[in-house]
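Novice: I'd like to go over a predicted model; first the sequence, then the structure.
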Amino acid sequence: MSGIRLGLVGVGKIARDQHFPSIEATDGIALAAAASRSASVDGIANFTSLTEMLSGTEIDAVGLCTPPQVRYALALEALKAGRHVLLEKPPGATLSEVEDLVEVAREKGVTLFATWHSRFAPAVEPAWDWLAKRSVRRAVITWKEDVRRWHPGQEWIWEPGGLGVFDPGINALSIATHILPTTFFLTGSTLSFPENRQAPIAAKLAFTDANGLDLTADFDWRQEGPQTWDIVVETEDGGSLELSEGGKKLTLDGKPVIDEPDAEYRGIYRHFVDLVGSGTSDVDIAPLRHVADAFMLGRRETVDAFHEEPI
């Protein structure tokens, strides 16, 4: 095995759907071990905990695919053991714990990478390049999907720290904070909580900046049928931009420019290999800060109970 020997903690849907094939397709890194209380991976060393994995096999880095509520303790253990750490999004349950991990990684001289997979969608960098030369007047984010399709049986997302609809919504915010050539901030939010849940199932957000930007976001987890992951931007200089399908497609002034297959997680692992090689970290907490602000300024409304099986 050559390159970075990676141990992955958490063998769930996202690990199997995205991480495993992306690691296999990326030069300079290989999956050497996995830790899970209830699952295993063929062909590699398997453990029931991170502690067992760190002491039971040789690995250089740890990837954490666990729910965010338990991620800090795991990341801290790996960093203190001198391992590089890759964090699934969101990087943690709070801003303060992520900032603490940054300091620990610096002290130990290892890489910490807080991933935002949507930033690696094929149309995101071209969108950033186009907007960098323009002034933005208005932007509308519409991010609506079916929670039953993407998170079947995952109760942690409904608990405090699980973020609810912000689990997908933070993907949109990770793109917006990257491509918009301005620093924006929240002015108000309305959060819709099912009467039987501790996290919102929908959210409406309003943002602005020092120049009066009009930015709104509409997140909803109740959309059946086709899913909607769109960002539309209007500029002062003339011209408009639309990112659709989560950043796979780019349309400029009504003309399709990019429509490419998803390769987000391959981009994550290529970047991780480069970070480790250069001895640097990449931890941007701006998307998580906007989510925290949404809870701080949120007007709470109670909506119908959510059940895993429709009634």
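Specialist: Sure thing, it's come through.
Novice: CA only for contacts and neighbour counts going forward, please
Specialist: Will do.
Novice: In terms of helix, strand or coil, where does residue 290 fall?
Specialist: What DSSP: H, G, I helix; E, B strand; the rest coil gives for residue 290 is helix.
Novice: brain fart, residue 26
Specialist: Following three-state DSSP, we place residue 26 in the coil state.
Novice: wait, it sits on residue 268?
Specialist: No. With contact defined as CA atoms under 8 Å, residue 26 does not count as touching residue 268 (9.7 Å).
Novice: Looking at the two, which is more packed in?
Specialist: More crowded of residue 26 and residue 268, by other CA atoms under 10 Å: residue 268, with 25 against 16.
Novice: could you measure the more buried one against residue 221, distance?
Specialist: Distance check for residue 268 against residue 221: by CA to CA, to the nearest Å, it reads 25 Å.
Novice: same question, residue 31
Specialist: 33 Å.
Novice: same question, residue 135
Specialist: 32 Å.
Novice: higher neighbour count, those two?
Specialist: Neighbours were counted for residue 135 and for residue 221 using other CA under 10 Å; residue 221 has more, 24 against 17.
Novice: separation between that one and residue 150?
Specialist: Going from residue 221 to residue 150 by CA to CA gives 10 Å.
Novice: now do residue 248
Specialist: For residue 248, the distance to residue 150 equals 18 Å [CA to CA].
Novice: of the two, who's got more company?
Specialist: Neighbour tally, residue 248 and residue 150, criterion other CA under 10 Å: the higher count belongs to residue 248, 21 against 13.
Novice: tell me the contacts of the more buried one?
Specialist: By CA atoms under 8 Å, 6 or more residues apart in numbering, residue 248 lies in contact with 121, 122, 123, 124, 258, 259, 260, 261, 262.
Novice: Out of the residues you listed, which sit inside helices?
Specialist: Under the assignment DSSP state H, the contacts of residue 248 contribute residue 124 to helices.
Novice: Below is an additional structure, to be compared with the one above:
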Amino acid sequence: MKVALVGIGKIARDQHVPAINGSKDWELAATVSRHGSVDGVEAFADLDTLLAERPDIEVVSLCLPPVPRFDYAVAALRAGRHVMLEKPPGATVAECHALEAMAREAGVSVYATWHSREAAQVNQARDWLKDKRLKSLKVTWKEDVRRWHPGQEWIWKAGGLGVFDPGINALSIVTEILPDAIRLTAASLEFPENRETPIAASLVFAHPHGADISAVFDWRQEGDQTWMIEAETDDGVLRLTEGGARLSINGETAAEQDADGNPLLGEYPRLYAKMAKLVRDGGIDMDLAPMTLVADAFLLGRRVTVEPFEE
């Protein structure tokens, strides 16, 4: 199938392009970007022109920041194209519901992707936890924003999510591996005085069976980067590290699925394989559980002003 990639930035170059080029399901047929392109691939400056001139392209994959993404998705859906959405799938929950309704009306597929759910050990963690009694779960997601998001000013603007841009990855894993739904009960969000989005957050959740669940996100981490989920159960302790790429249960390390040192290896190829299946089956996947928790954090969270952040 032919796919057009819209938004040629870091995530597109690092993850989407290699995943598409390495897939037997996909051909990267065109790109849309005002500033970027991919060697050997037809480039368009705007989506409307692509939709008009390339009716043979069935799928549009949107790698834009969340705020402008809705209008692009609407245009693609109205043109009868299947749409794949980078995380988070929109700037608001209402936007995402609207896109799903439009896709259903048009009879096309739309996919809200959560790449961290495709990390190598997430499925094994989910399977192990499904019949255990959970006592506690703690998320520690700490990284250096200067290292991972250099020069990305949009992420500090309203709608850019700030530290929840990586934090939502953790929540996508949590909502995938837990057999029971959780809800937010308290949050503290730290906003640099010169920024519109938070640089750190602490969250507390309610679990239907009383387990203690919390999360700490921080973008000021220097040195070792930490992406860890630790769950204590009646049958021992499960620990997911490196964003779900590594797993240990009661101190025993699970066999590595992707072992070349790249924590994201395999995630985007698996996303594109799922998108291919959705298109073939006429399916829709718009799970918004991670986004709902983030929205609730902004609704319920206590705002704390901290020192300015400078790149």
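Specialist: Here it is on my side, so go on. Nothing here was measured: the structure is a model prediction, and the numbers come from that model.
Novice: Would you reformat the contacts of residue 248 of the first structure as JSON lines and include neighbour count and distance to residue 7 of the first structure?
Specialist: Output for the contacts of residue 248 of the first structure, formatted as JSON lines (neighbours: other CA atoms under 10 Å; distance: CA to CA, whole Å):
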{"residue": "121", "neighbour count": "22", "distance to residue 7 of the first structure": "25"}
{"residue": "122", "neighbour count": "22", "distance to residue 7 of the first structure": "27"}
{"residue": "123", "neighbour count": "25", "distance to residue 7 of the first structure": "30"}
{"residue": "124", "neighbour count": "23", "distance to residue 7 of the first structure": "29"}
{"residue": "258", "neighbour count": "18", "distance to residue 7 of the first structure": "35"}
{"residue": "259", "neighbour count": "15", "distance to residue 7 of the first structure": "33"}
{"residue": "260", "neighbour count": "13", "distance to residue 7 of the first structure": "30"}
{"residue": "261", "neighbour count": "10", "distance to residue 7 of the first structure": "27"}
{"residue": "262", "neighbour count": "18", "distance to residue 7 of the first structure": "24"}
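Novice: quick one: which of the contacts of residue 248 of the first structure is nearest residue 173 of the first structure?
Specialist: residue 124 (12.4 Å; CA to CA).
Novice: Not including adjacent chain positions, what is the nearest residue to that closest one?
Specialist: The shortest distance from residue 124 of the first structure to any non-neighbouring residue, by CA to CA, 6 or more residues apart in numbering, is to residue 247 (5.7 Å).
Novice: Just tell me what that neighbour corresponds to in the second structure.
Specialist: For residue 247 of the first structure, the aligned residue in the second structure is residue 244 (criterion: TM-score structural alignment).
Novice: Its match contacts residue 123, correct?
Specialist: No. When contacts are counted by CA under 8 Å, residue 244 of the second structure is not listed as touching residue 123 (9.4 Å).
Novice: okay, those two: which has more neighbours?
Specialist: residue 244 (26 against 15).
Novice: how much space is there between the more buried one and residue 169 of the second structure?
Specialist: Going from residue 244 of the second structure to residue 169 of the second structure by CA to CA gives 10 Å.
Novice: Give me the common contacts of these two.
Specialist: Shared contacts of residue 244 of the second structure and residue 169, defined by CA under 8 Å, 6+ apart, are found at 116, 117.
Novice: Just give me the residue closest to the centre of the first structure.
Specialist: Nearest to the mean C-alpha position of the first structure, by CA atoms, centre = their mean, lies residue 89 at 3.4 Å.
Novice: Counterpart of it over in the second structure?
Specialist: Residue 89 of the first structure maps onto residue 87 in the second structure, by TM-score structural alignment.
Novice: Shouldn't its match be within a helix?
Specialist: No. Judged by three-state DSSP, residue 87 of the second structure forms no part of a helix; its state is coil.
Novice: Now do the same contact list for it.
Specialist: 66, 112, 113, 114, 115.
Novice: so how far is residue 96 of the second structure from it?
Specialist: For residue 87 of the second structure relative to residue 96 of the second structure (CA to CA), the value is 11 Å.
Novice: Now whichever helix or strand residue 101 of the second structure is part of: buried residues?
Specialist: Per DSSP states H and E, residue 101 of the second structure falls inside helix 93-106. Neighbour counts using 16 or more other CA atoms under 10 Å place 95, 96, 99, 100, 102, 103 of helix 93-106 of the second structure among the buried residues.
Novice: Tell me the residue in the first structure aligned with the second one.
Specialist: Here residue 96 of the second structure is matched to residue 98 in the first structure, going by TM-score structural alignment.
Novice: all helices of the stretch 1-150 of the first structure, in order?
Specialist: 13-14, 20-24, 50-56, 71-80, 95-108, 124-131, 147-150 (DSSP state H, counting those that start in this stretch).
Novice: would you turn these into CSV with distance to residue 35 of the first structure?
Specialist: CSV is the format used below for the helices of the stretch 1-150 of the first structure (distance: least, CA to CA, whole Å):
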stretch, distance to residue 35 of the first structure
helix 13-14, 14
helix 20-24, 14
helix 50-56, 6
helix 71-80, 11
helix 95-108, 21
helix 124-131, 33
helix 147-150, 23
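Novice: To residue 253 of the first structure, which of the ones you listed lies closest?
Specialist: helix 124-131 (11.6 Å).
Novice: can you name the residues of the second structure that the closest one overlays?
Specialist: Counting by TM-score structural alignment, helix 124-131 of the first structure corresponds to residues 122-129.
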